[in-house]
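[1] Below are the sequence and a predicted model; questions follow.
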Amino acid sequence: MNRLSVVDEMFLHRHKGGGLPSVMQGLWRTDDTVDATLLLSLHDVLSEGPLGRRVVRSRVPGARPRFEPSTHVYPLRYPPAPIDDADLLAWADERADVNVDPELGPGWCLAATHLKSGGTAVSLVCSHVLTDARGFVAAVADALADRPRRPEPHHASDLRDALQLIGRVGKGLRGVRYTRRTETRPTPHPVHERPRTAIVDVDATAWTAAATAAESTPNSLLLAVSAGVARRSGLKGPLSISIPVDEREGDTVSNGVAMVGVTVDEDDDVSAIHAKALHSYRQPREGAPHGIPAEILQLMPDRLAARAARGAGERDLLCSNIGRVPPELANLGPHRTAGLAMRAMHPGLEQRHAATATRLSVYSCHSAERCTLSFVALDDERFPDAATLRRYIDAELADRGLTGRHW
C-alpha cells in the first residue's frame, strides 16, 4: 500500500512544525576501511528502494497523500580526512542533524568517515515519515543483499481512496462514544538544543543472564534500566513509559507501530515491571482521539489534525526494543560489522519552537554478541551534557552487575 498511514501523517505534521521532528538513524562501525565504491553501490541500491520516495498530496478532498518514487538524493559524503575514534558519537550526532524532507526531498542521507584507528563509521539517516525502525532495518537489509524493494505502484484512484476512507471512518463511528483518557500525561517542555546522546554495547549473554536472574525478559530489563537512568537524573515519583509495538501487516516498510503505556513506581523491580508490561500489551492500542477511529485524523485539515494528535504517544520515557538485527546487517560487503546502533533523532531543534513530554528515549537492538543501547536525552536540565548521561548509564548498569562499552 503506497498511501500514508495515520502514523505516517503524524510524523509528517511534526516535520512541518506540529511537534517534535524525528528522523531514523542507523550507525555502523567496522575495524577496517570500507571502500568508497562499496558505499556508492549501497547508495545506488537504497535510492531504488522504499527510501527513494516522497510524499505527494492529493487534490481530491478526503484522499490520503501517497508515496511516489523520487530520484532527488543527497550524494554520498565520505571525506578522506579521518576523525579520532573518541569523536565518533559527536560525528554521528552531527550527521543526524540533516535536512531530510519527505515531500520535497531528499528524504534520506548516507555518510561515512574514516577513523584514525583504521576503521570506518557509516551513518544512514531518513525521515521518520518514510519508515520506522523495523522498516528501516528491513530496507537496509534488502539493500545490503542487493534485493531492492521497488516502491509500490499507485493502484487506487484518489477519488476511490477518498470514498473508501470516508466509508471506513463512518462505519467505525457508528455506535462509538468518545471517551476521555483517564491517564494523566506529563506536561510538555520546550526543547531548544540538540539531544544529549550515548551509545553503549553490553555483552548479549550477560544482558540475557541479568534478565533471567530477575525472573524477567530482556525487554523488561530495558524498561528497568531506562527508568533507573531517568531516576538518577532527578525524576521522582511514578514514571510513565511509552512502548512502541509493531503491528505491521505483511512486509511493508512504512510506519507500522502503535503505542502502549506502562507506569513504573519507584519501588518496582524488574519482575514487577515485566508484569505491568504484559498487562499493557493486552490493552487496546492507542489511537487519537481516544475511542474514535484513528483514520478520522486523515479527514481533518492539516492544522486541526496536527493539533488533535499533538503529543500522541509521548510520556516521560520512550523505550523501543527494535530486536535482533537481521544477518544481512552483520557485514558491509566483506567488512565485519564491529558495532551497530539504531535510534530516532531530532534535527533542527535550535531553529524551531518544539516541545515534548519525553525526557529520555532509549533504543535497543541486539546481535548474538552484543546488546546495543542508544540513549537520547531531551531534558537539558536533568541531562545537561553527554558526560552526565554516561555517568548515569554506567552507574545503573553497574548496580545490575553489567558493564558497557561506550561508543
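    Received, thanks. Residues are numbered from 1 along each chain as shown.
[2] make it CA atoms for all contacts and neighbour counts henceforth
    OK.
[3] So which bits of stretch 259-276 are buried?
    Residues of stretch 259-276 classed as buried by neighbour count (16 or more other CA atoms under 10 Å): 259-264, 270-274, 276.
[4] and if you look at stretch 41-52?
    Buried, per 16+ other CA under 10 Å, within stretch 41-52: 42-52.
[5] ok, now stretch 27-40?
    Quick answer for stretch 27-40 (16+ other CA under 10 Å): 27-34, 39-40.
[6] Same check on stretch 133-152?
    So for stretch 133-152, counting by 16+ other CA under 10 Å, buried means 133-145, 148-152.
[7] The stretch 1-150 of the chain: strands as residue ranges?
    23-30, 53-56, 66-69, 108-114, 120-127 (DSSP state E, counting those that start in this stretch).
[8] got JSON lines for those strands, with distance to Ala305 too?
    Putting the strands of the stretch 1-150 of the chain into JSON lines (distance: least, CA to CA, whole Å) gives the following:
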{"stretch": "strand 23-30", "distance to Ala305": "21"}
{"stretch": "strand 53-56", "distance to Ala305": "17"}
{"stretch": "strand 66-69", "distance to Ala305": "17"}
{"stretch": "strand 108-114", "distance to Ala305": "25"}
{"stretch": "strand 120-127", "distance to Ala305": "20"}
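[9] Tell me which of these is the most buried.
    strand 120-127 (a mean of 26; mean count of other CA atoms under 10 Å).
[10] Pull the distance from that strand to the chain's centre.
    Mean C-alpha position of strand 120-127 versus that of the full chain (CA atoms, centre = their mean, to the nearest Å) differs by 14 Å.
[11] Give me the helices and strands touching that strand, please.
    When contacts are defined as 3 or more CA pairs under 8 Å, 6 or more residues apart in numbering; DSSP states H and E, strand 120-127 packs onto strand 23-30, helix 88-96, strand 108-114.
[12] Report how far apart the opening and closing residues of stretch 205-219 are.
    14 Å (CA to CA, to the nearest Å).
[13] next up, a second structure to put side by side with the first:
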Amino acid sequence: MTIDHATVRLTFGDDLFLRRHRSVGTPIVNQFVWRLDDVAPTSALVRLRDELARGALSRRADRPRVPGARGRWSRAPHAPPIDVEPTVLQDCDVVDWLRANHTAPLHPGRGESWRLASARLSDGGSLLSLIVDHAVADGGAMVDAVERATSGRAPLTLPDRDGTWGALRADLEDATRQVRAVVRWGATSALRRRGGATSSAGATPAPTPDGPTAPEGWVVPTVVAECRTADVEAAAARHGGTLNTWFVALGASLVVTAGITDEDGPVVVALPVTARGADDPRANATRIARVAVDPRDLRRHDLAPLRAGCRQAYA
C-alpha cells in the first residue's frame, strides 16, 4: 500500500537520529543478523533485496522548503547493492566481519538508508546481515519490513518526492502548526513559573566531567553468549521473573558489577515500548518506559520486585 505524503513527516526521533548523522557525524545504525545452516542462493538474496527495496526501508530524507516545517520522507529511487564477502569466514572472524559490515557508509539524505550483506562460513553455513540507519527505522520498523518482504504481505510503499506547489503549501501549513505548538508550550511554561514553580534562573549549572579519551584504534570489547530460550525462561521463572525481566536484570547487573553506579543505589533501566500500529509508516515509533532496579534484589536473585516494577513502568 502507498502511504500519503501527509503521514510521512519526520518525527522527533527521526530528526534526532538524522541530526546525529548530518551534523555530529556519529550515526546510529541498527543491525539484524541471521546465521543460516547453509548458503543462501544468490537468487534468494536478490529477491529479498528487491522486496525490501519496495518497502518502507527504502526512504530518503527530504529537507522542507519552508523554514520551521518538518522534513518529509519520500521513496528512494534505487536499491542498494548486495555486499558479498569473497572469502570463507572462520568462527573467530564472525564478530570482526559483523563489526566491519556495521560501519558500511549510509546516507539517508541521498536515499542510501540500508544495506544487505552475506558471507560464507567454514562449517558450510552462512551469515546474512541487514543494516539500517536508525533515522530510517527502529527495530519494530525493521521487523515489519522483513516480515512483509518474506511473507508476501504488501509492502508499505512511500510516495515519490513531491516538488509541486501542493507540497510547498503543505510545508507552509506544517510550519504554522509547529510555530503554534511552540508558542503554546512557551505560554504554558510561563504560567507554571508564575504559579510558584521553582525557577532555575541564575542557578549555576553543574560542571560536566571530561570523559576518558579512547586510544586510536580502540574498539568496544565484545562478548557473545548463546543461551537456549527455554533454559533462560526456566531460570527466570524459578526466581519469580520472566524472560524480559531476566534480561533487564542482566543489564543492571553488568552496570553494578562494572562499578559504573553506586552498588547500593538504584539502577535506572530504559525499557523500549513500541507505539507502532498496523500499516504504520513511521520510521521511529518507540517510546521509553523506565524502571529502577534495586541492586539488593539482584544480589538475592529475586526477580519478583523487578517484574512488578516493569509492569508499573509499562502501565
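    In hand now; what should we look at? Owing to the predicted nature of the structure, the values given are computational and were not obtained by experimental measurement.
[14] now stretch 288-295 of structure 2, how far from the chain's geometric center?
    When distances are taken as CA atoms, centre = their mean, stretch 288-295 of structure 2 is centred 20 Å away from the chain's centroid.
[15] Likewise for stretch 73-88 of structure 1?
    On CA atoms, centre = their mean, the centre of stretch 73-88 of structure 1 falls 23 Å from that of its chain.
[16] can you check stretch 106-114 of structure 2 too?
    Worked out by CA atoms, centre = their mean, stretch 106-114 of structure 2 lies 15 Å from the chain centre.
[17] Give me the residues contacting it.
    Stretch 106-114 of structure 2 is contacted from outside by 18, 57-62, 75-78, 80, 130-133, 135-136, using CA atoms under 8 Å, 6 or more residues apart in numbering.
[18] Can you pull up the most central residue in structure 1?
    Closest residue to the average C-alpha location of structure 1: Ala344 at 3.8 Å, with CA atoms, centre = their mean.
[19] Leu89 of structure 2 is in contact with Gly124, isn't it?
    No: using CA atoms under 8 Å, Leu89 of structure 2 is not in contact with Gly124, being 10.0 Å away.
[20] The two: which is more packed in?
    Counting neighbours by other CA atoms under 10 Å for Leu89 of structure 2 and for Gly124 shows that Leu89 has the greater number, 18 against 11.
[21] what's the counterpart of that one in structure 1?
    Under the alignment defined by TM-score structural alignment, Leu89 of structure 2 corresponds to Ile83 in structure 1.
[22] I am assuming its match contacts Gly119, so please confirm or correct that.
    No: using CA under 8 Å, Ile83 of structure 1 makes no contact with Gly119, being 10.1 Å away.
[23] Leu318 of structure 1 -> structure 2?
    By TM-score structural alignment, Leu318 of structure 1 lines up with nothing at all.
[24] The one 10 residues further on now?
    The pairwise alignment with structure 2 leaves Glu328 of structure 1 unassigned, based on TM-score structural alignment.
[25] do the same with Ala344 of structure 1
    Aligned by TM-score structural alignment, Ala344 of structure 1 pairs with nothing in structure 2.
[26] secondary structure element for Ala344 of structure 1?
    Per DSSP states H and E, Ala344 of structure 1 falls inside strand 335-345.
[27] Which single one of the buried residues of stretch 27-40 of structure 1 is nearest to Val98 of structure 1?
    Closest approach to Val98 of structure 1 among these (CA to CA): Leu27, at 14.7 Å.
[28] ok, which pair from the buried residues of stretch 27-40 of structure 1 is furthest apart?
    Asp31 and Leu40 (19.4 Å).
[29] Buried residues, the strand holding Ala344 of structure 1. List them.
    Within strand 335-345 of structure 1, the residues that qualify as buried are 335, 337-345, counting by 16+ other CA under 10 Å.
[30] want to throw the buried residues of stretch 27-40 of structure 1 into CSV with distance to Pro65 of structure 1?
    What follows is those, written out as CSV (distance: CA to CA, whole Å):
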residue, distance to Pro65 of structure 1
Leu27, 30
Trp28, 33
Arg29, 37
Thr30, 39
Asp31, 43
Asp32, 43
Thr33, 42
Val34, 38
Leu39, 32
Leu40, 31
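[31] Helices along the stretch 51-200 of structure 1, start to end?
    With DSSP state H, counting those that start in this stretch as the criterion, the stretch 51-200 of structure 1 has helices at 88-96, 133-144, 158-173.
[32] Just the ones in strands from the buried residues of stretch 259-276 of structure 1, please.
    259-264 (DSSP state E).
[33] Tabulate the residues you listed in TSV, adding columns for distance to Leu389 of structure 1.
    Shown next, in TSV, are those (distance: CA to CA, whole Å):
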residue	distance to Leu389 of structure 1
Met259	26
Val260	26
Gly261	24
Val262	23
Thr263	22
Val264	20
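[34] I'd assumed His128 was in contact with Val23 of structure 1.
    Yes: taking CA under 8 Å as the definition, Val23 of structure 1 is a contact partner of His128 at 4.7 Å.
[35] Residue in structure 2 paired with Glu215 of structure 1?
    In structure 2, Glu215 of structure 1 lands on Gly240 (TM-score structural alignment).
[36] Give the closest residue to its match in space, chain neighbours not counted.
    Nearest residue to Gly240 of structure 2 in three dimensions, chain neighbours excluded: Ala304, at 4.7 Å (CA to CA, 6 or more residues apart in numbering).
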